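Asks: Quick one, fold the following:
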Amino acid sequence: MSNPQAQDVIRCQYCEDKSAVFHCVPCGDELCPECKVFHLKSKVPSGHNIIRLSERFHPTNQVKICEVHLSKAYEACCEDCLVPVCITCIQEEHNKHAIGKLQELYEKQKAGTAEKLSKMKTLWKSEFTQRLLDFKEEENQMKTSHKIVRKNMKKQAEDFIGHISAIMNKCFHDSEEDERKQSEAISLQKMEAERFGKNIDLLIEKLESLIESNHPVDLILYRKKNPDIFNELKLPEKFDIVMPSFTAGHFNKSLNEQQFGKYTANHDSHDSHLKLCDDSLQNKQPTSSASKTLSIKTILGFSVKIGEAKTKKENLLYATCLDDRSAYISGEGPGILLIDRSGTELDNVSTDSKPWGLGVMQDGSLIYTDGSDKAIYSFSLSKEKTKLITTEHGPRGLCCIRSGDILVCMGLFNAARVVKYSKSGKKIQEFQTDQNGERLFIHPRFICENVNDDFCISDLNFMNNNVVVLNKSGNLRFRYDGNVVFKTLKEEFQPSGVATDSLGHILIADNANKAVHLISQDGNFLSYILTEDDGISRPWGISVDTSDNLWLVEEENTCVKVYQYLL
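Replies: Modelled structure (predicted):
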């Protein structure tokens, strides 16, 4: 019976007779001790790195594939640019630079990182803990202060109410006193009128008896004695009663606020982190969005797994909205899908290779970059495909701005730039360095335009990842590196897709941390719209539609999700 362990023996790739004991990391060869000597005599740009065969699966000994040249492995480092490079990188971009060993650069950066890490654990950790305690104390003081303020307000209001009540009671007393006097006057007039009425009744009765008397002497004698009896008849004088009235005083709100007292809120510089929209945006906002406010994480539409749709797509990477009902998406491999919110496939655009960026022109035409032939293609609504632009460097993300021009991210390291083209394909302008001549980007990937005419570019280079924001003239406004005050990212910030909405917010997909950052147009962090706790996994491409809904594609789950975050 054969030994089952014999199948596990790895043979030397040179002599094929002896068991392999060593492994060369750059070459990937397994070697016996004798062949190791001959192998070391062969020359490679990065040199050989011989390790024990048992150590070949250690993370530090794994071969890393070049991000730019996917068929090549990182073999060395550029000492000028401080980046890992493959053979093709050296030939194309770094042929005049000093090339060194990866391990040496790693050891230098490892020592520096360890030193900074030690400071973080001691200095920053202790200060962060103390800051949390300060927050708690300030919160308690703030709550106590507000209670005292509200108590004083209530006492002031009670004083005002007491003063107003005193004025009201005096008015009530004056009215009641006038009512009493007027009632007495009316009673006297009434008594005089009743007495006059009784006298009239007696006189009428007397005269009627005299008229009806059988003897005429009685009437004659009575009239003789009372000659003016009819002339003296007169009703008692009547006094008119003036009815009361009330004229309300003028209530001046401003004056009364000064009399009552004014509440003053104490704001500090951190208010900018709570502000949803800068005042400067008011003249930029469309009227349809003027009443919108931020409401985080409200799922609006759908979550569709495109890998299960009619036309399968794997590892979704890019998305751009056509309107508020549909969006173009693409991933690994050729082809672009147009889908609606239900995940229904509306169109399937054929491409020769994998698209590296998607955009929509003002007339609704699709534009996309093709890195394989360094070109930008357009696909019209009449389904006519045209090579619109041929570029000097590999194009990636692109967008069509309000002027009708096209912005394109392209190049790597010293060749990294953003180029503006007219809609006919004529180069207009390039953005490569800032006002001081410093390089703006290392590897620009995604780009979009904001409502204030800024350009927002995600620079994902795995060395100094950030989002670069330029004004319309190409001058640097700020960089956002994801380091939010008092918030800790689990992984290094990895900005991929970037988008803006009608209120000027900048939305950034953070692939490594499985989150979507929301910042103001001036670079102030506002909130995480979505995190891993909300069920998203490795977001890559994002786009905001005409109704300010966020469309997000997930690289791992091959899903498209739509969220409403503005109400």
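
Asks: Going by C-alpha atoms from here, please, whenever you check contacts or count neighbours.
Replies: OK.

Asks: Give me the helices and strands touching the strand of greatest length in the chain, please.
Replies: In the chain, with assignment by DSSP state E, the single longest strand is strand 294-305. Identification of packing neighbours for strand 294-305 by 3 or more CA pairs under 8 Å, 6 or more residues apart in numbering; DSSP states H and E yields strand 525-530, strand 559-566.

Asks: And this one, please, so the two structures can be compared:
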Amino acid sequence: MINVVNKMTTESEISELYELIEVFIQDNKEEIENEKLEDLLTKLREKITVYANMQEENQMQILARFFRFNIMLKKYEARVDYSKSSILLLVTFSSRLGYDLYKKDLENGRIGEQILEVFLYPPFLESFGLTADDIEISLNGRLLTQPKGSLKSFRRFDAMDPMYSLQDVIRCDLCETPVPPKYCDICHMHLCEACVEKHLSDESKDHYIVPLKLRGITPKCTKHSTEVCTQLCTTCNIPVCLLCVTSSEHVKHKKEDILKLFETKRELMQEDLEDLEKSIYPKYQEAATNIPIQRAHVSKWSKKLTTTLDKQGEALHREIDTIIQGMKSEINDMNAKQIAAIDRQQDAIKHTIPEIKQVILDLKRLLDTSDVCLVSGYTSRTEEFRSLPAKFQVTSLPTFTPQEINREQIHQRIGSLSELAITFFLDEPQILTDIQTECRYLRSVSCLSDSELWTSCYNDNIMRLYNLQGELLRSVQTKSGNWPWDIAVTRSGDLVYTDYYDRSINLVRGTHIQTLITLQGWRPHSLCSTASGDLLVFMDSDDDKQTKVVRYSGSTEKQSIQWDDQGKPLFTSGYFKYLSENRNLDICVVDWDADAVVVVSAAGKLRFRYTGPPSTPRESFYPRGITTDSQGNILMSEWDKNRIHIIDQEGNFMRFIHNCGLQFPWGLCVDSKDNLFVTEEYEGDVKKIKYYK
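Replies: As a prediction, the model looks like this:
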């Protein structure tokens, strides 16, 4: 786009600007169902072409004035008749709104300004060999020019400066200061800041000062023709003048200053528009984009189950075709339920998105109007749209368990499909309890029961047991006096912890602390208890070059997980490695130095790495604590962004928990009801959060 036009502007650049004007007029044809107006615009375009190719210094000023004049004509939705022998326009209005806009602009002088701006511009007159003394201009029978062609009431044009620009149209009516920011809506005078007080000092008449952009905000009183309305009766939702305010009809009603009300509503609309455009609408868009992913995920699982059944069916041949078909039907039914749930979610989103778009368009239109009645009637719907439709998740995916073929027990040998379970997240996760502890740098938490939890802190060798009321039930000091790197509760209810500095894993049973394992050449970081009763321990080598996960049964090492199939390390070296076993027996490891959560199977094979939601721009991801719930979801805390990520067991992002006022979340655990416990490192609090319906 051409930003600056002067005598150095090339003919091709002028043509480019002309083409843009033509495109604008073409795009707005549907708004102007008036052949005569189209003919007029065509004639003006022909003139513009002539002026655009002139070689004088002010060629583009002429072009700009004609273009602005065209826009003014289109604005009033009017029928325009014109005479070919002279520039005579007869305007017939097709709507009340267009007429009201015209009338308001006529009263404040805008119509006259536009006409004089076009036809008294010196370079334009000179192109015809004329001067301002050679023409007369009238508007509704009122002469805008003196007999000699000089301006009568539009002083801001009489300089006839050949370098005069469109941006210098309006001046203060008292001191000629250009671009005055204020306007008296009763006296119809433009005022600079310095002249406002002087204007108000004239107490012989009323005044109402408004920002220039809001001129015309005070309508004429419908009951008192000599008065203007400077207040709004909010009870009746109509503008009222000072005489109306004291009348019996409105004396007991609530009134507000029109300007203050207008600006307050505009601020609200601007905030709502920004909130809708930048926050709410993008969330709906993101939710809509996740629908195909959910469909694909459902389809993937259905195909996996169907394939397994097919293999078993081929082995059993025709004897079990009937049973196989019956089980396929079960899968199809479950698939249909899932698709139906997705369709309901999609319908809710599709139904709401057009409403949001319409509200955005309405807000933009309201922000452009000065009609106080329309603006005052605005009611915000932002809170209505803020909460997305409830998300669902398949929390218990069907599985197929094949058996050996036995004709006598053929139905039982085929196996069975587990029940389909669909759960929904809460729209807004809820904080159920806020437990205050004595810890300063609170990191680890582990549930002993639904009502009791163990905690441990950085630089503190005391492990503490609290109830949900924040009462300290028990405290245990580490055997070595070092602070525990991590803690976990075993299936039998005992507490285990790692001592990084003396290389040990320890068991607390009653008042006795037993050292289960002492490592050689390695130091333990974090640990967790598994469904089978084993311990998984993350550790690094003394030279900080190697890391691994080791499975222990009691004090016996059963498994070591360190390398992928290409012989490369699965985990990086460094601090802040936490782990948890999922219900499908996957091992989920927070690898802070890799900006990832690494998930391996029970056999130690890499399944996936999660580095943040794929639908958001790539940004830093520094996970800390981790846990899993009964639905197979993986939850991890993002310490620096004060939020919790939730992904499913396949690594698909589900949602954030980020609106609970969390401050530097670290350790995580869940109870038997899938309530989440989160430690806040610097606050020393544990928050209990409900996130499922």
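
Asks: Overlay the chains and give the TM-score.
Replies: The TM-score (TM-score structural alignment, normalised by the length of the first structure) is 0.48; 297 aligned residues with a CA RMSD of 3.5 Å.

Asks: picking that back up, with mean neighbour count and distance to residue 507 of the first structure added, can I get the helices and strands packed on strand 294-305 of the first structure in JSON lines?
Replies: Converted to JSON lines, those look like this (neighbours: other CA atoms under 10 Å; distance: least, CA to CA, whole Å):
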{"stretch": "strand 525-530", "mean neighbour count": "20", "distance to residue 507 of the first structure": "9"}
{"stretch": "strand 559-566", "mean neighbour count": "22", "distance to residue 507 of the first structure": "11"}
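
Asks: Can you lay out those as CSV showing distance to residue 430 of the first structure?
Replies: Formatted as CSV, these follow (distance: least, CA to CA, whole Å):
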stretch, distance to residue 430 of the first structure
strand 525-530, 29
strand 559-566, 33
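
Asks: So which of those is nearest residue 345 of the first structure?
Replies: Residue 345 of the first structure lies closest to strand 559-566 among these, at 12.4 Å (CA to CA).

Asks: got the angle for that closest one vs strand 294-305?
Replies: Interaxial angle of strand 559-566 of the first structure relative to strand 294-305 (axes from the mean of the first three to the mean of the last three CA atoms, to 10 degrees): 160 degrees.

Asks: Return the list of helices and strands in contact with strand 559-566 of the first structure.
Replies: Counting by 3+ CA pairs under 8 Å, 6+ apart, the packing neighbours recorded for strand 559-566 of the first structure are strand 294-305, strand 549-554.

Asks: And the last one, what does it pack against?
Replies: Where contact means 3+ CA pairs under 8 Å, 6+ apart, strand 549-554 of the first structure is packed against strand 314-321, strand 539-544, strand 559-566.

Asks: right, and those - which one's nearest residue 208 of the first structure?
Replies: Of these, nearest to residue 208 of the first structure by CA to CA is strand 559-566, at 98.7 Å.

Asks: tilt between that closest one and strand 539-544?
Replies: Relative orientation of strand 559-566 of the first structure versus strand 539-544 (the same axes, to 10 degrees): 40 degrees.

Asks: got the angle for strand 559-566 of the first structure vs strand 525-530?
Replies: Strand 559-566 of the first structure runs at 140 degrees relative to strand 525-530, counting by the same axes, to 10 degrees.

Asks: relative orientation of strand 559-566 of the first structure and strand 549-554 in degrees?
Replies: 150 degrees.

Asks: List the single closest residue to residue 66 of the second structure in space, sequence neighbours excluded.
Replies: Spatial nearest neighbour of residue 66 of the second structure, chain neighbours left out: residue 118 (6.3 Å); criterion: CA to CA, 6 or more residues apart in numbering.

Asks: name the element the one you found belongs to?
Replies: helix 110-119 (DSSP states H and E).

Asks: And the helix or strand following that helix, what's buried?
Replies: Moving toward the C-terminus from helix 110-119 of the second structure, the next helix or strand (DSSP H and E) is helix 122-127. The neighbour-count check on helix 122-127 of the second structure (16 or more other CA atoms under 10 Å) flags 122, 123, 124, 125 as buried.

Asks: Which strands or helices does helix 122-127 of the second structure pack on?
Replies: Applying 3+ CA pairs under 8 Å, 6+ apart, one finds that helix 122-127 of the second structure contacts helix 59-75.

Asks: Tell me what angle the next helix or strand after the helix it packs on forms with helix 59-75.
Replies: Counting by DSSP H and E, the next helix or strand C-terminal to helix 59-75 of the second structure is strand 78-83. Orientation of strand 78-83 of the second structure against helix 59-75 (the same axes, to 10 degrees) gives an angle of 120 degrees.

Asks: Any buried residues in strand 78-83 of the second structure, and which?
Replies: For strand 78-83 of the second structure, using 16+ other CA under 10 Å, the buried residues are 78, 79, 80, 81.

Asks: From residue 103 of the second structure, how far off is the second one?
Replies: In this view, residue 79 of the second structure and residue 103 of the second structure are 15 Å apart by CA to CA, to the nearest Å.

Asks: got it, and the first one?
Replies: Computed as CA to CA, the residue 78 of the second structure to residue 103 of the second structure distance reads 12 Å.

Asks: all helices of the first structure, in order?
Replies: Here the first structure has its helices, by DSSP state H, at 33-41, 87-92, 102-119, 125-211, 216-225, 253-260.

Asks: closest one to residue 506 of the first structure among these?
Replies: Checked against CA to CA, the stretch from the helices of the first structure lying closest is helix 125-211, at 27.7 Å.

Asks: could you say what helices and strands the closest one packs with?
Replies: helix 216-225, helix 253-260.

Asks: among those, which is the most enclosed?
Replies: Most buried of those, by mean neighbour count (mean count of other CA atoms under 10 Å): helix 216-225, with a mean of 12.
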